[in-house]
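Novice: here you go, sequence then predicted model.
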Amino acid sequence: MTEDALNSPGSAREPLRVVLVDDHGIFRAGLRAELGPELNIVGEAASVEEAVRAIHELAPDVVLLDVHLPGGRGGGGAEVAQACASVPTRFLALSVSDAAEDVVAVIRAGARGYLTKSATGADITSAAYRVAAGDAVFSPRLAGFVLDAFGTTAATDTEDNLDLLSAREMQVMRLIARGYTYKETAKELFISIKTVETHVSAVLRKLQLSNRYELARWASDRRII
């Protein structure tokens, strides 16, 4: 699925089966009302035990996962993700917390993205589709925590193929590696989302990378962001 399709309000998208995990019923109700109609909420949970049971029973496409949850061994959202590692689902963390330790813990446990609860329903809906497609999604300032935690390998002496990138591709690469979305990158560079998508595809191909998460690590390793 292309980024244009994800961001176009009129585009048709295959429904996603989603489980909401948060210990505050009012937040779950508000989130349910704000999410796009193409997200099919098949279950909800308010604790670690409820979440693990629901995810194993329902095997949703995406779990919208709070980081701090009661129950279990006190591990919250990270414990849920670890306990459901065998389930073919994707986890998108949602939290009021923007603390580095919370972000890193849930990503280490297997979550593919992390947004703060200030995100809009449209943002979360778009992020859910991107996570379901295997992409990594972070609020821009949180991406740095992930890079710091996972991108510490020293740059190698191997050929990095940077000379294969055009000046515009370098600009796009740096923004995407910093955690910008396609839409944010397009706005920053005054180009269309489709053009950003084309440049990212070219960058991934030239650098022999599979996705934007690998690109972020690659760029951090080489300290070029």
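Specialist: Noted; the coordinates are in hand.
Novice: for the rest of this, base every contact and every neighbour count on C-alpha atoms.
Specialist: Noted.
Novice: mind listing what the residue positioned nearest the centre of the chain touches?
Specialist: Closest residue to the average C-alpha location of the chain: Val137 at 2.2 Å, with C-alpha atoms, centre = their mean. Going by C-alpha atoms under 8 Å, 6 or more residues apart in numbering, Val137 touches Arg112, Gly113, Tyr114, Leu115, Ala127, Arg130, Val131, Gly179.
Novice: which parts of this structure are helices?
Specialist: Here the chain has its helices, by DSSP state H, at 3-7, 25-34, 48-58, 76-83, 100-108, 121-132, 140-150, 167-177, 182-189, 193-207, 212-221.
Novice: closest to Asn40 out of the ones you listed?
Specialist: Of all the helices of the chain, it is helix 25-34 that lies closest to Asn40, at 9.5 Å by C-alpha to C-alpha.
Novice: what's that closest one packed up against?
Specialist: With contacts taken as 3 or more C-alpha pairs under 8 Å, 6 or more residues apart in numbering; DSSP states H and E, helix 25-34 sits against helix 121-132.
Novice: ok, back up a step: relative to Gly43, how far out is the residue nearest to the centre of the chain?
Specialist: Val137 sits 23 Å away from Gly43, going by C-alpha to C-alpha, to the nearest Å.
Novice: use this one as the comparison:
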Amino acid sequence: MSAQGEDGTTASGAGTEQGPVRVFLVDDHALFRTGVKAELQDAANEVQVVGEAGSVAEAVAGIAHYRPDVVLLDVHMPDGGGAEVLRRVRPNQPDVVFLALSVSDAAEDVIAVIRAGARGYVTKTISGRELADSIRRVREGDAVFSPRLAGFVLDAFADRPGAAPIRDPELDLLTPRERDVLRLLARGYAYKEIASELFISVKTVETHVSSVLRKTQLSNRYELSRWASDRRLV
């Protein structure tokens, strides 16, 4: 595993208010990770990079090991990307805060990672001082976005007339009937109850659930419920 500790220590608990925010950096470009660490060095009394990873698998293992306060998360990586890291980490480490840091300012990318559980999204044009401030703010509970990106999130979640529809590529993979089944499943309905509610057979319910599991690459009902909740299907 190439996830690396930057402070020479093993895993430890979350930082306190008195100490710097402990940060884990996830990006598939080693040169960019080096640049981020250099930019944050001037704010070392506020932010400490304790580890880094260049892939989804390394990130999941490294976050579990170092237990950072905040994860700086790239959106696009060859083996999955930021949303995949969120899906695999959040069920077991709900206290870790995620801040997306990406070159992309596409609405679809912003919404996908926020729906997956990130607390904010900033672009790679951000300065080191601004990034350190953003890390501190998400750790304190704020939602942080680069200026033009906040509107994407408002449009996606405000449910107001005239809001621009934001596509979720993963959700778009599901058929309307699969969404109906998933919605009821996430609400705690048994297969028999779902069948009765939708006027279909239990066997058909099982077929739809298997299809949803395959399309979302999840493994059980609990993970499906979290996935549905993150997308406001429940």
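Specialist: Thanks, I have the structure now. Everything numeric in this text was worked out from a predicted model, so none of it was measured.
Novice: hang on, the earlier thing: between the contacts of Val137 of structure 1, which sits nearest Gly74 of structure 1?
Specialist: Using C-alpha to C-alpha, the contacts of Val137 of structure 1 come closest to Gly74 of structure 1 at Tyr114, 19.6 Å.
Novice: so which bits of stretch 109-128 of structure 2 are buried?
Specialist: Using 16 or more other C-alpha atoms under 10 Å as the test for burial, stretch 109-128 of structure 2 gives 109-124, 128.
Novice: which part of structure 1 matches that stretch?
Specialist: Stretch 109-128 of structure 2 lines up with residues 102-121 of structure 1 when matched by TM-score structural alignment.
Novice: quick one: contacts of that stretch?
Specialist: Here stretch 102-121 of structure 1 makes contact (C-alpha under 8 Å, 6+ apart) with 31, 34-36, 67, 77-79, 81-82, 85, 90-98, 124, 127, 131, 134-139, 142, 145-146, 149.
Novice: start and end of it, how far apart?
Specialist: 22 Å.
Novice: same check, this time on stretch 101-108 of structure 2
Specialist: Terminal residues of stretch 101-108 of structure 2 are spaced 15 Å apart (C-alpha to C-alpha).
Novice: so which bits of that stretch are buried?
Specialist: Those buried within stretch 101-108 of structure 2 under the rule 16+ other C-alpha under 10 Å are Leu101, Ser102, Ser104, Asp105, Ala107.
Novice: contact partners for the fourth one?
Specialist: In this case it means Asp105 of structure 2. Thr123, Leu149.
Novice: residue in structure 1 paired with Val202 of structure 2?
Specialist: Residue correspondence to structure 1 (TM-score structural alignment): Val202 of structure 2 is left unmatched.
Novice: residues near Val202 of structure 2, how many?
Specialist: Val202 of structure 2: 16 surrounding residues under other C-alpha atoms under 10 Å.
Novice: quick one on the thing from earlier: overlap between the contacts of Val137 of structure 1 and structure 2?
Specialist: Retained in structure 2 by both residues aligned by TM-score structural alignment, their matches' C-alpha atoms under 8 Å are the following of the contacts of Val137 of structure 1: Arg112, Gly113, Tyr114, Leu115, Ala127, Arg130, Val131.
Novice: count the neighbours of Pro161 of structure 2 for me.
Specialist: For Pro161 of structure 2, using other C-alpha under 10 Å, the count is 7.
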